[in-house]
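Undergrad: the sequence and its predicted three-dimensional model are supplied below.
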Amino acid sequence: MIERMKADFSIVFLCARLKVSVSGFHAWRKRPVSARAERRWQLSTKVLNVFVDSSRAAGHRKIAATLAADFGVHANRKTVLAIMRDLGIMPPAARAAFRRAAARARTTPDPGDLLERRFQDTVEPGTVLVGDITYVSTGQGWLYVATAIDLATRTVLGWASSKRQTAALVITALSRAIATGHVRPGAIFHSDHGTQYRSRRFMMFCARAGIRRSMGKNFECWDNAVAESFFSKLKNERLRWHRFTSRHAATREVADYIRYFNDRRRHQALGYATPAEAMAHLTRTTAAKAA
């Protein structure tokens, strides 16, 4: 990044902005560039260009959507956000949101990470759920989809969709998961640090429902890899082939895929069983152990 932008800015300024030493930059220039670093630089360049083209107003979600629509680059929105933070190019609304989030964190600390990426250690259904939010482009605007997925069986126990991503959206997804009867008292719900999951409404809902909240590190998508993986499958296996004229049409397609995902899609992580088969088997096994 510094190498490509040094024609427009001084090396000292760029190093200070990216929080690297000048001597470290010169040492880096002498080393061969890895393929991963080159891909990161190419993505950073596209992110910067889209941000500038938007008159410095686009946030990470709109930039990720623009990259996919205009360049065919399907970048994780959290990766885009991390790049924007590294470059110091946050839109005014995002800066205000981060200030509000920081102020809230000083009074109400976020919960710790109760999973620490030990996704394979959970073998009892209903003890750990993971959740996240994604968005789907439609002719009426964005459709936001939230999920609550059982970690042991990969079953999508609850989900919800809305034209707005609010605390109510994630509360609805989790409440529908609880309504299935598969969520045990004291279960863990793991998510990222999205404002919906950090809201007081969601915190109070979890407290009333006896759900323990868990969050990974900021901007570490691998800390919530199972939830991210489901959305990747949803988009790559189904949604990418459609152009939705309405949010209602997109919601129907999401619902149809979730039924397929739960009942018919076989998973390597489950020994090529479906989530429904894994849920039935592990529920019987757990009941037999308790007897």
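TA: All right, it came through fine. Here the structure is a predicted model, which means the values were calculated and not measured.
Undergrad: switch to C-alpha atoms for all contacts and neighbour counts from now on
TA: Fine.
Undergrad: and the spatially closest residue to Arg266 that is not a sequence neighbour, how far from Asn262?
TA: Among residues not flanking Arg266 along the chain, Thr274 sits closest, at 4.4 Å (Cα to Cα, 6 or more residues apart in numbering). Remark: distance between Thr274 and Asn262 (Cα to Cα, to the nearest Å) = 7 Å.
Undergrad: do Ser199 as well
TA: Applying Cα to Cα to Ser199 and Asn262 gives a distance of 29 Å.
Undergrad: check Ala227 too.
TA: For Ala227, the distance to Asn262 equals 14 Å [Cα to Cα].
Undergrad: now do Arg95
TA: Distance check for Arg95 against Asn262: by Cα to Cα, it reads 39 Å.
Undergrad: neighbour-wise, which of these two wins?
TA: Between Arg95 and Asn262, counted using other Cα atoms under 10 Å, the more crowded position is Asn262 (20 against 13).
Undergrad: tell me the secondary structure at that one.
TA: Following DSSP: H, G, I helix; E, B strand; the rest coil, we place Asn262 in the helix state.
Undergrad: same question, Val136
TA: strand.
Undergrad: helix, strand or coil: sort out the residue nearest to it when sequence neighbours are not counted for me.
TA: Of all residues not flanking Val136 in the chain, Leu143 sits nearest, at 5.0 Å (Cα to Cα, 6+ apart). Per three-state DSSP, the local secondary structure of Leu143 is strand.
Undergrad: so who does the residue nearest to Arg266 touch?
TA: 261-267 (Cα atoms under 8 Å, 6 or more residues apart in numbering).
Undergrad: centre of the chain to the helix or strand where Arg176 lies, how far?
TA: Assigned by DSSP states H and E, Arg176 belongs to helix 167-179. Its chain's C-alpha centre and that of helix 167-179 lie 17 Å apart, by Cα atoms, centre = their mean, to the nearest Å.
Undergrad: included below, for side-by-side comparison, is a second structure:
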Amino acid sequence: MKARAVFDLRDDHRLPVLLAVSGLAASTYHYWRVRFQAHGPAAPDRRVDAIRAVLIQRRKRHYGWRRVRAELQVSGMFLSGKTVNRLMRQHDLQSPIRAKRFNSYRGDDAAAHPAAPNIVARNFDRDQPNRLWLTDVTEFALDGPDPRRVYLSAIKDTFNGEIIAWTTSTSPTVGFVTDMMKEAIGRNVLPADLILHSDQGFQYRHRKFVNLLAQAGVTQSMSRKGTCLDNSPMESFFGHMKDDMFRFESFTDPDSLIAEIDDYIGFYNHRRSQQRLDYLSPVAYRIRETAYLRNGGQMLYGLAG
């Protein structure tokens, strides 16, 4: 009946518009509105079912309301952002609070190189790949009696947010960060103006890491001490990752957690849409925007795994 349809759509469209389109008198609608509210909804809310379906299809990765709304539109369900946000709050589907970040700073070590200047100065926008890389280390705690933690070191290209290299370990050593850097250097043809930005963690000031960057011609930049906003896009990635992974699951051993981290980064690069990328994944956006950039016949950007 018309009154039921108008009642169900009242959150997504202005009431005068619904009444005009349906040809329903306002008095008739309000007569039935009182009865609908008294008896509750006639059937389960299919909008909530559709939101849950989006989350399940994305392998339990937890989207915020903006990405959920975009996915619903692709499937033909057009809801306002306000409605999607409200439904997700009411049914406990909203994003949880971010986890505490890992701090790798260990004070001023006389054997370490001095901190590099902050030449990025929070200007993260780049219009080509391999112009600005961000890197950091984060930690994951296990559930249960195992006291060990899993550490992830990753490099993010600010052009499209793609994670181009990463390593995992149960100890945040210089070696596992250096191995990640070698992988990133080895799979990309690097331009002369590439910048790697990090915090002032001991791994990034170690002579092995500094020498590796110098040999590759990579300019080093570091955040100011205790200022996480100087590397905010990298922090944002880690925050989203932990939200997505730990919202629905827990891990009791390092091997299963490491496998899930590898799986998640593949998902993030190839399937997780981003609003700033026109709701494309980082890889899809790179392919659309750049395809293959060439310099003397050489590909400038390798495909991330």
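TA: Perfect, thanks for sending it. Model, not experiment: these values are computed from the prediction.
Undergrad: before we move on, the earlier item: can you tell me what the residue nearest to Arg266 of structure 1 aligns to in structure 2?
TA: By TM-score structural alignment, Thr274 of structure 1 lines up with Ser281 in structure 2.
Undergrad: and the gap between that match and Arg288 of structure 2?
TA: Ser281 of structure 2 is 10 Å from Arg288 of structure 2, by Cα to Cα.
Undergrad: same check, this time on Phe248 of structure 2
TA: From Phe248 of structure 2 across to Arg288 of structure 2, the span is 32 Å (Cα to Cα).
Undergrad: which residues does Thr138 of structure 2 contact?
TA: By Cα under 8 Å, 6+ apart, the neighbours of Thr138 of structure 2 are 101-103, 151-153, 238.
Undergrad: please redo it, this time with the cut-off set to 6 Å
TA: By Cα atoms under 6 Å, 6 or more residues apart in numbering, the residues touching Thr138 of structure 2 are 102, 151-152.
Undergrad: the equivalent of Asp256 of structure 1 over in structure 2: which element?
TA: Matched across to structure 2, Asp256 of structure 1 falls on Asp263, judged by TM-score structural alignment. Taking DSSP H and E as the definition, Asp263 of structure 2 sits inside helix 254-270.
Undergrad: which outside residues touch the helix or strand that that helix is followed by?
TA: Per DSSP H and E, helix 254-270 of structure 2 leads on to helix 282-290 as the next helix or strand towards the C-terminus. Helix 282-290 of structure 2 has contacts (Cα under 6 Å, 6+ apart) with 160-162, 269-270.
Undergrad: now the buried members of the residues you listed.
TA: The neighbour count (16 or more other Cα atoms under 10 Å) marks 160-162, 269-270 as buried among the contacts of helix 282-290 of structure 2.
Undergrad: distance to Asn188 of structure 2 for the residues you listed - can I get that in a markdown table?
TA: Output for those, formatted as a markdown table (distance: Cα to Cα, whole Å):
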| residue | distance to Asn188 of structure 2 |
| --- | --- |
| Asn160 | 15 |
| Gly161 | 16 |
| Glu162 | 13 |
| Asn269 | 16 |
| His270 | 18 |
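Undergrad: and Asp125 of structure 2, that one's in a helix?
TA: No: secondary structure of Asp125 of structure 2 (three-state DSSP): coil, not part of a helix.
Undergrad: any idea how far the match of Thr274 of structure 1 lies from Ala99 of structure 2?
TA: Relative to Ala99 of structure 2, and taking Cα to Cα, Ser281 of structure 2 is found at 24 Å.
Undergrad: could you do Ala184 of structure 2 as well?
TA: The gap separating Ala184 of structure 2 from Ala99 of structure 2 is 27 Å, by Cα to Cα.
Undergrad: counterpart of Phe202 of structure 2 in structure 1?
TA: Taking TM-score structural alignment, Phe202 of structure 2 has Thr195 as its aligned residue in structure 1.
Undergrad: grab the nearest non-local neighbour of that match.
TA: Ala101 (7.5 Å).
Undergrad: what about the one you found, how many residues nearby?
TA: For Ala101 of structure 1, the count of nearby residues is 17 (other Cα under 10 Å).
Undergrad: in what helix or strand does it lie?
TA: Judged by DSSP H and E, Ala101 of structure 1 forms part of helix 92-107.
Undergrad: quick one: that helix to chain centroid distance?
TA: Helix 92-107 of structure 1 has its C-alpha centroid displaced from the chain centroid by 19 Å (Cα atoms, centre = their mean).
Undergrad: about what we covered before: look up how far His267 of structure 1 lies from the residue nearest to Arg266 of structure 1.
TA: Distance, Thr274 of structure 1 to His267 of structure 1, by Cα to Cα: 6 Å.
Undergrad: strands along structure 1, start to end?
TA: Using DSSP state E, the strands found in structure 1 span residues 128-138, 141-150, 156-162, 188-191, 212-215.
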